[in-house]
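1. Based on what follows, work out the 3D shape:
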Amino acid sequence: MRVYQSNSFRIGCKIIFEKEPCLIECSEFVKPGKGQAFVRLKLRKLLTNQLIEKTFKSTDSLEIADISEQKLSYLYNDGNFWYFINNNTFEDFSVEKKIVGLNSKWLIEQDTCIITFWNNKPILITPNIFVQLKVTDTESTSKSDTINNSTKLAKLSTGAVVKVPFFIQVGSLIKVDTRSGEYIARIK
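-> Below is the predicted model:
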């Protein structure tokens, strides 16, 4: 079992804490004038996305998580599983619906994404930061609407719903930020 000593805790390290894989998002080494040195961490649990703060003594250590990431291409889904392929080895993977979660609205066939594996099992899917999607439906608007609001809701080809400017029409191709779900630009 490989471990990190507390003086090696760095941002981006992946460790096992409370029997779950975690990512260190913030690390602060504190050496008070009196008493023992300690490390203050902000950890993101990779299975639940929960953020926790924890303090460790300078003598503590944590196990290194067996985490790997692969860039895979999305193929299709059958409602229960999403299927991906590694374009280099042609190895295919199936990922459960609960792991894909809300990221399913940003997955486009033949597009690549990053899948995080823990002990060779997928635990997290990270779609591309920006995706280009077609608008399939928008709210109807009148001239009086533009006085108070500058956006309307639009449904995209993957089922996602985002706020877009009034000039976006059905059939338009738009760029969306998958981290926030915000409209970025119209693609011509």
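
2. going forward, measure contacts and count neighbours with C-alpha atoms only.
-> Noted.

3. quick one: contacts of whichever strand or helix holds Leu23?
-> Assigned by DSSP states H and E, Leu23 belongs to strand 20-30. Outside strand 20-30, the residues within contact range by Cα atoms under 8 Å, 6 or more residues apart in numbering are 7, 9-16, 37-47, 65, 67, 118.

4. Filter those residues down to the buried ones, PyMOL style.
-> Selecting only the buried entries of the contacts of strand 20-30 in PyMOL, with 16 or more other Cα atoms under 10 Å as the criterion:
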select buried, resi 7+9+10+13+14+15+16+38+39+40+41+42+43+44+45+46+65+67+118
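
5. Filter the contacts of strand 20-30 down to just the ones in strands.
-> 14-16, 38-45, 67, 118 (DSSP state E).

6. show me where this structure has helices.
-> Remark: helices assigned in the chain by DSSP state H are 97-100, 145-148.

7. here's the other one to compare against:
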Amino acid sequence: MPKIDGNELRPGYVIEHKGRVWRVMKTEHVKPGKGGAFMQAELRDLFDGSKTNERFRASESLERVRLEQRPYQFLYQDGEHYAFMDTETFEQITVDGELIGEPARFLTEGMQVEIEFYEETPLGVTLPETVTLDIEHADPVVKGQTASSSYKPAVLENGVRIMVPPHVESGQRVVVKTEDGSYVEKVNA
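-> So this is what the prediction gives:
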């Protein structure tokens, strides 16, 4: 594993520290009036989700862990578990829904995702940035609503409720961000 100095720590890095694997969530360079500068870092354990704050001096050497991303295809959901197939070896794995989080509601059969691994243990699932879905039902526009800043509720084909602009109607296709379920644009057929 590559070594980095304590002052090179950045959010998103994965490090091995005190025998555990951590993702760096936040960093702040601190230069106190007395003593040497240090990097204050918020770390989250990749396996149990616990968080801690640590101080690292520039002279400290840390082990940066490389995670492996592999392409997978979503197959099906079984309760809180999701089945995926490796697109190269055709091996199947099952991942707990907690690793996917809120974006799991946008998984569709056959969708290509990326699964992040640490020594063959899946740590996270990344969906495409956006998905295109049909509007199953959209509420009618309320008279007097201004088009610029108002949104109305709509239900997507997968049952997810989102907010859409007044001009979007039932039966139309829209692009939605998988991260937070926000409306991006209407697809013109």
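
8. thinking again about what came up before, right, so of the helices of the first structure, which gets closest to Val170 of the first structure?
-> Nearest to Val170 of the first structure, of all these, is helix 145-148, at 17.9 Å by Cα to Cα.

9. was I right about Glu182 of the first structure contacting Ala160?
-> No. Counting by Cα atoms under 8 Å, Glu182 of the first structure does not reach Ala160; the two are 10.8 Å apart.

10. How about the contacts made by Gly171 of the first structure?
-> Contacts of Gly171 of the first structure by Cα under 8 Å, 6+ apart are 134-136.

11. nearest to Thr178 of the first structure, of those residues?
-> Lys134 (14.5 Å).

12. Could you measure from that closest one over to Lys175 of the first structure?
-> 9 Å (Cα to Cα, to the nearest Å).

13. and those two? which has more neighbours close in?
-> Lys134 (19 against 16; other Cα atoms under 10 Å).

14. The more buried one is in contact with Ala160, isn't it?
-> No. Lys134 of the first structure is not in contact with Ala160 according to Cα under 8 Å; the separation is 10.5 Å.

15. Relative to Met1 of the first structure, how far out is the residue nearest the centre of the first structure?
-> Residue closest to the average C-alpha location in the first structure (Cα atoms, centre = their mean): Thr126, at 4.2 Å. Distance of Thr126 of the first structure to Met1 of the first structure, given as Cα to Cα: 28 Å.

16. try Ser180 of the first structure
-> For Ser180 of the first structure, the distance to Met1 of the first structure - Cα to Cα - is 38 Å.

17. do the same with Asn119 of the first structure
-> 13 Å.

18. Show me which of the two is the more surrounded one.
-> The neighbour count for Asn119 of the first structure versus Met1, taken as other Cα under 10 Å, is higher for Asn119 (10 against 6).

19. Next up, the contacts around that one.
-> Contacts of Asn119 of the first structure (Cα under 8 Å, 6+ apart): 66-67.

20. what's the answer for Ile67 of the first structure, then?
-> 14, 21, 116-119.

21. and the residues you listed as TSV, adding distance to Asn88 of the first structure?
-> Below are the contacts of Ile67 of the first structure laid out as TSV (distance: Cα to Cα, whole Å):
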residue	distance to Asn88 of the first structure
Lys14	26
Pro21	27
Thr116	17
Phe117	17
Trp118	21
Asn119	21
